[in-house]
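**Q** sharing a model that was predicted from the sequence below.
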Amino acid sequence: MTKTLPTDPRLEALLDAALDHVPFDGWSPATFRAATSEAGMTEAEAKALAPRGAIDLAVALHRRGDRAMVEKMASVGSVDMRYRDRVSAALHYRVEALPDREVARKSSALFSLPTHAAEGAKLIWETSDAIWTALGDTSRDGNWYSKRATLSAVWGSVVLYWLGDDSIGHERTKEFIDRRIDNVMSVEEIKGRLRKNPLTKPLMEIQAAIMGRVKAPSRADRSNLPGRWSPDT
């Protein structure tokens, strides 16, 4: 299991103070000012923790959810589970870590803006990467990307479904997750059959060779996500 990074308790306190205001004022300067005051900080202290103001708090909230998911994965364990069930369970845990629905709506609205859409996509990618890393994924080539791209698409659709799910205990969202994972696994099964078929095996080998030239980013430095293309491999 992957280890979670330590958090700054002052940033966590500032984020906690902001959450009561987000449903009304969104991730706005007004929310940031109110959080700063309620956390007992000066503007300079708050800006040192979140230089971009509320947008940095929104990012911190997303990463808090990722940490909670990884910690739940580590505490529950999944050695005896099928691989598809382990992925599904991780997504269930991430749903459990979602904030108040109105806060989640405000966050979704923020990261759908053109100025923040790229960062929103990066955060979704981080969630996917956290899941695969926690599950022990060792791929370092194009498979690293395909796994995370696929799961990122699944997670993005799960959040949208959850926002409109009024079922008790979000049971419909849980069922939606299971259906989406089944769809993903069926694609992997098809790829496996293509690799074994004498007629399609050469094409799959070419695809594998191309994917092998793609390199995953350094495990030590996650700031260069999603990675790079290497023509030298």
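**A** Ah, there it is.
**Q** only C-alpha atoms for contact and neighbour calcs from this point on.
**A** OK.
**Q** what are the buried residues along stretch 17-36?
**A** 17-23, 26-28, 30-36 (16 or more other CA atoms under 10 Å).
**Q** distance from the chain centre to it, please.
**A** 23 Å (CA atoms, centre = their mean, to the nearest Å).
**Q** ditto for stretch 100-112
**A** With CA atoms, centre = their mean, you get 15 Å for stretch 100-112.
**Q** for comparison:
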Amino acid sequence: MTPLKDRILDAALMHVPFDGWSSETFRAAIRDAGVTPAQGRAAFPRGAVDLALAFHARGDDRMIAALNAADTDEMRYRDRVAHAVRTRIEIADENREAVRRGMTLFALPIHAADGLKAMWGTVDAIWDALGDTSTDVNWYTKRATLSGVYSATVLYWLGDQSEGYRETWDFLDRRIDDVMQIEKVKGRARQSPVISRLMEGPNRLLSRIRAPAKMPRGDLPGYWAEPPRGE
């Protein structure tokens, strides 16, 4: 994120608890950041919606940095996943009301696709940080499953009044355990001669599914690569 965007976003966070991710917040952020409306629109063409997405993306970037710096080699894999989700939520805690307002914004049908894309970006970043190398249908199932765990945990956290969000972390552990039970059932099914034979056809089709090409994180849908020297 550019320094200009950071400045506008920081200014907006002072207003979001009162006015949400709204046009009022966007105008106030431009004023408080000391930039012109044209500069504000150049940085965030859709105004408050792009501000909310930038806030979410900044949280993801901070999560990635924290996960890359953490020593999780001795953790069980399910604990590493839980740690990653907890890290993302703890990063958001300083702006909890902004997260709540963002959930409200992205619950609107007109912005639902943006919200789903943002959440998918979060779980994709988590799996990447955990070293996921899947390139087949498992790439999709892992992210879809974690999306359910992450979204449910965030909703629980927003209403949690327990000390240190103890109940939220217990809820997260239960959701992770539920997912692990599903994986155990799938493993037993693959070992069953009858079920494995029944799944030969579907598995053959699923084996053709490939993960999408990985694009670098950034503000734009595309990216710039320096051309080779001499061209």
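**A** Now that the structure is in, tell me what you want to look at. Note that the coordinates shown come from a computational prediction; the quantities given were computed from them, not determined experimentally.
**Q** and residue 179 of structure 2, how many neighbours?
**A** Residue 179 of structure 2 has 15 neighbours, counted by other CA atoms under 10 Å.
**Q** likewise the one 3 residues further on?
**A** A count of nearby residues for residue 182 of structure 2, using other CA under 10 Å, gives 11.
**Q** return the residue of structure 2 aligned against residue 57 of structure 1.
**A** For residue 57 of structure 1, the aligned residue in structure 2 is residue 51 (criterion: TM-score structural alignment).
**Q** isn't its match right up against residue 9?
**A** Yes: Residue 51 of structure 2 lies in contact with residue 9 (CA atoms under 8 Å); the separation is 6.4 Å.
**Q** among these two, which residue is more densely surrounded?
**A** residue 51 (27 against 23).
**Q** got the contact list for that one?
**A** Shown in contact with residue 51 of structure 2 (CA atoms under 8 Å, 6 or more residues apart in numbering): 9, 12, 21, 26, 44.
**Q** what residues of the lengthiest helix in structure 2 count as buried?
**A** Looking across structure 2 with DSSP state H, the single longest helix is helix 166-191. Across helix 166-191 of structure 2, burial judged by 16+ other CA under 10 Å covers 168, 169, 171, 172, 173, 175, 176.
**Q** helices - which of the buried residues of stretch 17-36 of structure 1 land there?
**A** Those of those lying in helices (DSSP H): 17, 18, 19, 22, 23, 30, 31, 32, 33, 34, 35, 36.
**Q** these: which two are farthest apart?
**A** 23 and 36 (16.8 Å; CA to CA).
**Q** related to what we said a few turns ago, which bit of structure 1 covers the helix or strand that comes right after the longest helix of structure 2?
**A** Counting by DSSP states H and E, the next helix or strand C-terminal to helix 166-191 of structure 2 is helix 193-198. Helix 193-198 of structure 2 corresponds to residues 198-203 in structure 1, going by TM-score structural alignment.
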